[in-house]
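Asks: Can you look at this prediction? I've put the sequence above it.
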Amino acid sequence: MAIFECEPPVSKKVNPFIGVLLFLISIVLLVTTGPLGLIYGLGYKLFTKFMTGIGDFCLEIAISVDQLGNVLMQHLLNHLWITSKGYKFGNRDETISSVIGKNLQTDTLTSFGKLMDRILDFLEPEHSLNSIDYFIQPIEE
């Protein structure tokens, strides 16, 4: 049996034009094909697993949207919800709730961050702590 060692991905320079172009293309594809995929996915899940399937499908979408929010709002959330020594928002593979949970553990949430944690806690007890993803590699700035 072979053992493979994984090294963290190497950051490479990306042409800013390419980043903007890919962003615009992704928005166009989301707007044009997203509704079709949503309707088809809901119908597929309804007929294959009934309400359980729809709930699972919606949860998958919610997690993906949450990950998008973690990237999209990283600068604002880093400023408003955590102290300067806190674990940073912005990792595309992590949810906002996971970051809140990590900062809750290290007591690096600001009053706004603690308020958001209390709101999440009201909706689902210990939501942010239960959402922590321990296998996420921190992002390098």
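Replies: Nice, I can see it. Bear in mind the structure is a predicted one, so any value in this text is a computation, not a measurement.
Asks: When you work out contacts or count neighbours from here on, use the C-alpha atoms and nothing else.
Replies: Will do.
Asks: which residue is nearest the centroid of this structure?
Replies: When the chain is reduced to its mean C-alpha position, the nearest residue by Cα atoms, centre = their mean turns out to be Q67, at 1.6 Å.
Asks: and the closest residue in space to that residue that isn't next to it in sequence, how far is that from I39?
Replies: Of all residues not flanking Q67 in the chain, T95 sits nearest, at 4.6 Å (Cα to Cα, 6 or more residues apart in numbering). Taken as Cα to Cα, to the nearest Å, the spacing of T95 relative to I39 amounts to 25 Å.
Asks: Which one's more surrounded, the two?
Replies: Between T95 and I39, T95 has the larger neighbour count (other Cα atoms under 10 Å), namely 25 against 10.
Asks: circling back to that earlier point, run through the residues that contact the residue nearest to Q67.
Replies: T95 makes contact with 63, 66-67, 69-70, 131 under the criterion Cα atoms under 8 Å, 6 or more residues apart in numbering.
Asks: top of the residues you listed by neighbour count?
Replies: Most neighbours among the contacts of T95, by other Cα under 10 Å: N70, with 26 neighbours.
Asks: That one touches K88, doesn't it?
Replies: No. Taking contacts as Cα atoms under 8 Å, N70 lies outside contact range of K88: 9.7 Å.
Asks: Next, the buried residues of stretch 109-119.
Replies: The neighbour-count check on stretch 109-119 (16 or more other Cα atoms under 10 Å) flags 109-110, 113-114, 116-118 as buried.
Asks: ok, and here's another one to check against it:
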Amino acid sequence: MGIILFIVALPLVVVLSIPALLHTIAGAIRWKGEFRYVDRAFFNGARAIDIFGNVAYGSMLNDLFIKRGGYHYGQGSETISSATGKNWVLGKLTFLGMGLAGTLNLIDKDHCWKYIEGDRAQYDLLGKPKRVPIVYTLAFIITSIYLLYMLVRLFWWITF
């Protein structure tokens, strides 16, 4: 039953994302009149997608992003950012995991450190880790763009 629900839910998220975006912006203009309302709504949406990705793809994330003995992805209501931050502090990220942390930290300064959830005290004791070297970040971004390009080509080939 879970597989069927997943197969139904995923296309619905994609199909409804554009009307939801337009509706949120229209609602902000009509009722709230502030950009902060739109920004907050999309931050909450991004967080929900982040939690979904952590739970749904936890097994793959564990295989690709952490070394043996690392903190596992896929925990209940935790975000990918939080699990990545915990592994960053523990020094348990693989090359790809470091690239993910670097990319998230590039978008939002110290993102993986700021958004560690749960028992924060033990990670505070270990202290914020050193900055992720740019080579990891660039390699991750280039690899991600290439994989996305290949997925689009595959989709195009299957469709047409």
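Replies: Nice, thanks for sending it over. Everything quoted here is computed from the prediction, not taken from an experiment.
Asks: tell me, stretch 54-70 of structure 1 lands on which residues of structure 2?
Replies: With TM-score structural alignment applied, stretch 54-70 of structure 1 matches the range 38-54 in structure 2.
Asks: Contacts for that stretch, please.
Replies: Under the criterion Cα under 8 Å, 6+ apart, residues 24-25, 28, 61, 73-81 lie in contact with stretch 38-54 of structure 2.
Asks: Redo the residues you listed as JSON lines? Include distance to L10 of structure 2 and secondary structure.
Replies: Shown next, in JSON lines, are these (distance: Cα to Cα, whole Å; DSSP: H, G, I helix; E, B strand; the rest coil):
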{"residue": "T24", "distance to L10 of structure 2": "20", "secondary structure": "helix"}
{"residue": "I25", "distance to L10 of structure 2": "23", "secondary structure": "helix"}
{"residue": "A28", "distance to L10 of structure 2": "26", "secondary structure": "helix"}
{"residue": "L61", "distance to L10 of structure 2": "19", "secondary structure": "helix"}
{"residue": "Y73", "distance to L10 of structure 2": "20", "secondary structure": "coil"}
{"residue": "G74", "distance to L10 of structure 2": "18", "secondary structure": "coil"}
{"residue": "Q75", "distance to L10 of structure 2": "20", "secondary structure": "coil"}
{"residue": "G76", "distance to L10 of structure 2": "19", "secondary structure": "coil"}
{"residue": "S77", "distance to L10 of structure 2": "18", "secondary structure": "coil"}
{"residue": "E78", "distance to L10 of structure 2": "19", "secondary structure": "coil"}
{"residue": "T79", "distance to L10 of structure 2": "18", "secondary structure": "coil"}
{"residue": "I80", "distance to L10 of structure 2": "18", "secondary structure": "helix"}
{"residue": "S81", "distance to L10 of structure 2": "21", "secondary structure": "helix"}
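Asks: which of the residues you listed are buried?
Replies: Buried among the contacts of stretch 38-54 of structure 2 by 16+ other Cα under 10 Å: 24-25, 28, 61, 73-74, 78-81.
Asks: Of these, which pair is most distant in space?
Replies: Within these, A28 and L61 form the most distant pair, 35.8 Å apart (Cα to Cα).
Asks: picking up where we left off before, and of the buried ones among the contacts of stretch 38-54 of structure 2, the nearest to R153 of structure 2?
Replies: R153 of structure 2 has its nearest neighbour among those in L61, at 23.7 Å by Cα to Cα.
Asks: Tell me who's in contact with the nearest residue to that closest one once chain neighbours are set aside.
Replies: Nearest non-adjacent residue to L61 of structure 2, counting by Cα to Cα, 6+ apart: Y73, 6.4 Å away. With contact set as Cα under 8 Å, 6+ apart, Y73 of structure 2 has these partners: 54-55, 58-59, 61-62, 80, 83.
Asks: So what does Y73 of structure 2 match up with in structure 1?
Replies: Aligned counterpart of Y73 of structure 2 in structure 1: F89 (TM-score structural alignment).
Asks: Any figure for the gap between that match and I54 of structure 1?
Replies: From F89 of structure 1 to I54 of structure 1 the distance is 29 Å (Cα to Cα).
Asks: what's the answer for L36 of structure 1, then?
Replies: Here the criterion is Cα to Cα. By it, L36 of structure 1 lies 16 Å from I54 of structure 1.
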